[in-house]
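Colleague: The following comprises the amino acid sequence and a computationally predicted model.
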Amino acid sequence: MNHELLRAAATGDKALLDQVLGLRSTTDNGGELEATQRGNPSCLKGVTSEGNTALHIAAGRGYLEHARIMCDLDASLVRARNNLRNTPLICAAKAGHVDVVCYLMEHALAPATVAASPPWYAGASSDEESMIRARNSEGATAMHEAIRNGHEAVLAKLMSADGGLAAVVDGKGFSPLYLAAALGRADMVDVLIAGSPPDGVKSPAYYAGPDGQTALHAAVLASEEMSKSLWCWEPTLAKKVDNSGNTALHHAASAGKIGAVKLLLLEDSSLAYIPDVDGLFPVHTAAKMGKIDIIEQLMETCPNSDELLDNRGRNVLHCAIEHKKEKVVQHMCKNPRFGRMMNARDSRGNTPLHLAVKHGCDRIAMLLVRDVKVNLSIMNNDGATPLDLAINELDHGYTYPMNPEVLIVQCLVWCGAHRSPRRRDEYLNKRTGVGGSEKELSKFTNLTQNRAIGSVLIATVTFAAPFTMPGTAADAAERPAFWAFILSDALAFLCSTVATCLLMYAGLTTVHPRYRSRYHVWSSNLLHVGVLLVIATFAFGVHLALSPPGTGIPGGNLNAAVCAMACVSVLFAQPGTWWPTVLAKPIWARLGLKGLLGVLLGPRPIPCQKLLLSRTPWLNLFKMLATLLILALILVTFLLDMSYLRPPAAQHRFSSNLLLQSQRQFCSYPT
């Protein structure tokens, strides 16, 4: 393309355009431009590297006068296409220049074609013959580009010129109406609906979308008002399904659009009974996404929605559990009308409790266990009870007590669940993490590296603490806080040192895996106690710094704050210490207070610990008792030390009062 012509088309310089094209400033023959030099307009045939002609550039920038000049000189430019097969009309529609679009449409539609075509063009001539319906490389027309770029005025002009454009889908299956609905442009949807065929017969192309969807599928996700407009325009859209069998109600239920769901159910409640290709009904979709309000609305409109099953025999509760929607399960457990689903089995015989165990949902499993209507020992088609599945999912090697699979097994055993009546050795081949497996050995290596850092750090800090304590030992030798500081620091140093030595042996590959496991268990508990003692040591050291002897208690409020923070830190330094308390609520709800006391004081904890292959069940009790003792040490030490500091201050005030009284008596003695 001529460089000067490109600059004129891009900048809108009309004088430069006239100079390049060799046009006179006057007009002849009824206003038509006349070239002074023959053959100069042929430069309009030049294109850029993108294939754009000068008309493409001028139309895309909205220079109407330039477009008129170029079209008058060479009318074939209207049909020119660039490398993306965009015509000048598509470029103008994409940029939103209404005046240029109106002018180009006059040239795009030949007079003979306009006179011969019916008002509602149904494809009498191809898109290549009718340039107003020309498509680019993506199959999009000027109307698609106008909608995609948000130009309502351009859309209205295109719709008034050729309403049949609304029935042209692009290469991805998008109709203009679907595209406008997907973009949430209610104003554009109204324009397209208003320009629909007057006889009321709508071709599916008018509302078509990708994968067999309709415009209503997209509208319910965007706007309730838009959905209502589309439903009033074509009521049959509500029952149209896409390639996956989804209706608009499926889409609205999955997105939690309660307004759209109410609208669709109000007009036709039978929509709730249309499944997709997997047999999932709208209520299943809402359960999978955790939409409680949608489930309630569907249950209110269709009371038997809880009886609907998909192709795998799953009800609403099954779907909610498989997708770990805890709030939905909690809502159903509290609502009596969902009670008949609690023991329902799917096509494989799995109850909701089976699925909760299988997917490792410990909180959901506990919610189900708390419901006395739930049977804990139902067998599935494979003859396995929930406890069988839980034991199969359990890592029988070294594991964390707060892991979901561990909590599920503990909860089921303590609540009285039973295993299936079969030989126990059938499960031996399914166990993982036992003995010297590669997975278990890699655990030992990682644990050694992580715990060694903590144990060495504690040993270093506690070794240096006595030599850097505030004040002097002589000043605080008689204070309870001083002795507690020394005691807790010494115990923390000993625990961390022994833990470090155990970890050294636990990290050796020459040591038998059984002993390595034991060393890790012992070092874990020693480190736990060491951390708690470091917290206590820090609290005592701060207390000694805030309350030096002979000055009373200047930092009383600060001391109380330090004591409170230390107690909270001791209690929650390691959440795994209090794992039995997590199970107290479901046990209480199912067995009552008597059952809870029987679990805590009876023989049940020992079989459960053996089930988890814990060779040292006393260590869990050791950690709990150590935590309580250190907590008591902090509280008692702070109280004793504060009481220790008060008497000297009171005695000082008493002696001062006696001295003042004696001075007054001496001054008043008669001479």
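Modeller: Yep, it's here.

Colleague: From now on I want contacts and neighbour counts done on CA atoms only, so please keep to that.
Modeller: Noted.

Colleague: Just list the residues touching Ala536, thanks.
Modeller: Contacts for Ala536 (Cα atoms under 8 Å, 6 or more residues apart in numbering) come out as Phe485, Ser488, Ala566, Ile630, Ile634.

Colleague: Could you give me the PyMOL syntax to select whichever of those are buried?
Modeller: In PyMOL, this line selects whichever of the contacts of Ala536 come out buried by 16 or more other Cα atoms under 10 Å:
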select buried, resi 485+488+566+630+634
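
Colleague: Any chance of TSV for the contacts of Ala536, columns distance to Leu216 and secondary structure?
Modeller: Converted to TSV, the contacts of Ala536 look like this (distance: Cα to Cα, whole Å; DSSP: H, G, I helix; E, B strand; the rest coil):
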residue	distance to Leu216	secondary structure
Phe485	72	helix
Ser488	70	helix
Ala566	60	helix
Ile630	65	helix
Ile634	66	helix
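
Colleague: ok, second structure coming up, stack it against the first:
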Amino acid sequence: MAAASAATVEFGPQILWLDKELLQVLAAGNKVLLEELLRGEGGTHPPRTNGQVAISFHGTSEPAARRGTSRLLGVTSNGSTALHVVASHGHAELAALICERAPSLAATRNRSLGTPLHCASKAGHRDVAACLLRVMDQATPRSRNLTGATALHEAVRHGHVEVVDLLMTTDPWLASVTTNGGVSPLYMAFRSLNSVNFNCKPEIAQEILNWPEGPSLLTRADSSGRTPLHFAVIYGRLDTVKLFLGGDAASPRLTSISDSDGSYPVHAAAMFGRTKIIDELVKKCPNYYELVDDKGRNLLHIAVESEQEMVVRHICGNDMFAMLLNATDYDGNTPLHLAVKQGYPRIFGLLLGTRGVDMCIMNKDGHTARDISCCASTLEHGRLRYFLKHNPEKYRENDKR
């Protein structure tokens, strides 16, 4: 009898539903009741269609009562097994018991092709993940769900450092697996950043980068051409930017990777007003002034168009950025042209008051910044015309420069 109660079962192809009583025990994490059910001491209610096991055989479905370990041979409406359920809830003792009685469940997938390890990793349950890894074969941790994500992707996406550490220690190769969209775990760590749910964690990035092939993931881009550095910049993570640029050999290459619009990380920093990050990127990329997007715009052009007054002020007040002041885009527009076109008086004033800015440069249409201000009709352009009219010395001063 003891041998029978401890016997293992295999999860076969039959379609069975987990019964209500078992589901309640699994969700509650009650190990004593689960052991009773698996010994066949529970579930003595008469068979009933609702909440009982549906067995599919040659196209028919009949309710049937099951006892003992065989009760584990069932799934929820989403195709999740008993092990998926306890993994999601974080019940490590129940996971160990189920793995002992039905070890094949560890590799079983639900309708989303997720394994119990996916569930445990997504929820951040390290102890359950460790239990599952002990009974899995070598290939199972690398299983990918419908979107191509591994358990490591799920742990990274939800910021669970301890699970990331466990998975990377068990199988470092996971760091190189990409989703169907070509997203690596390192990229995902920064693609999912936002003010609401990003709660980490340079530790996650560091854990992945510690893997021998980890640094190579920094150059991998998504479908829009953006790398992890782009997203670290966009979300203002100076600490992470420094981490990524820490390797001197890789730094110049990282800062010189553009997205599908030709925008470099320094453009993203200018667009989102990240002055400290701009300085960090420029230190690693001496030829920053040559980095232009598909429209020929440098970081000052971008700062002006994005109305990032703080960035414009920072650039205008630092001689190291002098090469940007009169640079033209592919339409021949200087940052000053763009300030007038956009109708930004404060930014226009900052540029006009900066030594070295030339107001007489003509764009491809043969227009200077002053010409544009005279042709436009909006209120803001009117203010610019007023500024030029009542401050002629500024215009004459620029003529002499």
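Modeller: It's in. Note that this is a predicted model, so its numbers are computed, not measured.

Colleague: picking that back up, closest one to Val521 of the first structure out of the contacts of Ala536 of the first structure, please.
Modeller: Ranked by distance to Val521 of the first structure (Cα to Cα), these are led by Ile630 at 20.6 Å.

Colleague: hang on, that closest one packs against Val534?
Modeller: No. Between Ile630 of the first structure and Val534 there is no contact, the gap being 10.4 Å when judged by Cα atoms under 8 Å.

Colleague: nearest spatial neighbour of the residue nearest in space to the middle of the first structure, skipping sequence neighbours?
Modeller: The C-alpha lying nearest the average C-alpha coordinate of the first structure belongs to Met289 (Cα atoms, centre = their mean; 11.1 Å). Among residues not flanking Met289 of the first structure along the chain, Ser254 sits closest, at 6.0 Å (Cα to Cα, 6 or more residues apart in numbering).

Colleague: Give the buried residues for the helix or strand encompassing Glu393 of the second structure.
Modeller: Glu393 of the second structure is located in helix 392-400, with elements delineated by DSSP states H and E. Of all the residues in helix 392-400 of the second structure, those buried under the rule 16+ other Cα under 10 Å are Lys394, Tyr395, Asn398.

Colleague: right, and out of those, which lies closest to Val177 of the second structure?
Modeller: Of all the buried residues of helix 392-400 of the second structure, the one with the least separation from Val177 of the second structure (Cα to Cα) is Asn398, at 56.1 Å.

Colleague: burial of the closest residue to that closest one other than its chain neighbours, as a residue count?
Modeller: Leaving aside its sequence neighbours, Asn398 of the second structure sits nearest to Asp358 (Cα to Cα, 6+ apart; 5.7 Å). Look at Asp358 of the second structure: counted by other Cα atoms under 10 Å, it has 22 neighbours.

Colleague: and what of Asn243 of the first structure?
Modeller: 12.

Colleague: And it? What does it align with in the second structure?
Modeller: Under the alignment (TM-score structural alignment), Asn243 of the first structure pairs with Ser260 of the second structure.

Colleague: so its match sits right up against Thr227, yeah?
Modeller: No. Counting by Cα under 8 Å, Ser260 of the second structure sits too far from Thr227 to count as a contact (11.0 Å).

Colleague: Please say which position in the second structure His217 of the first structure maps to.
Modeller: In the second structure, His217 of the first structure lines up with His230, judged by TM-score structural alignment.
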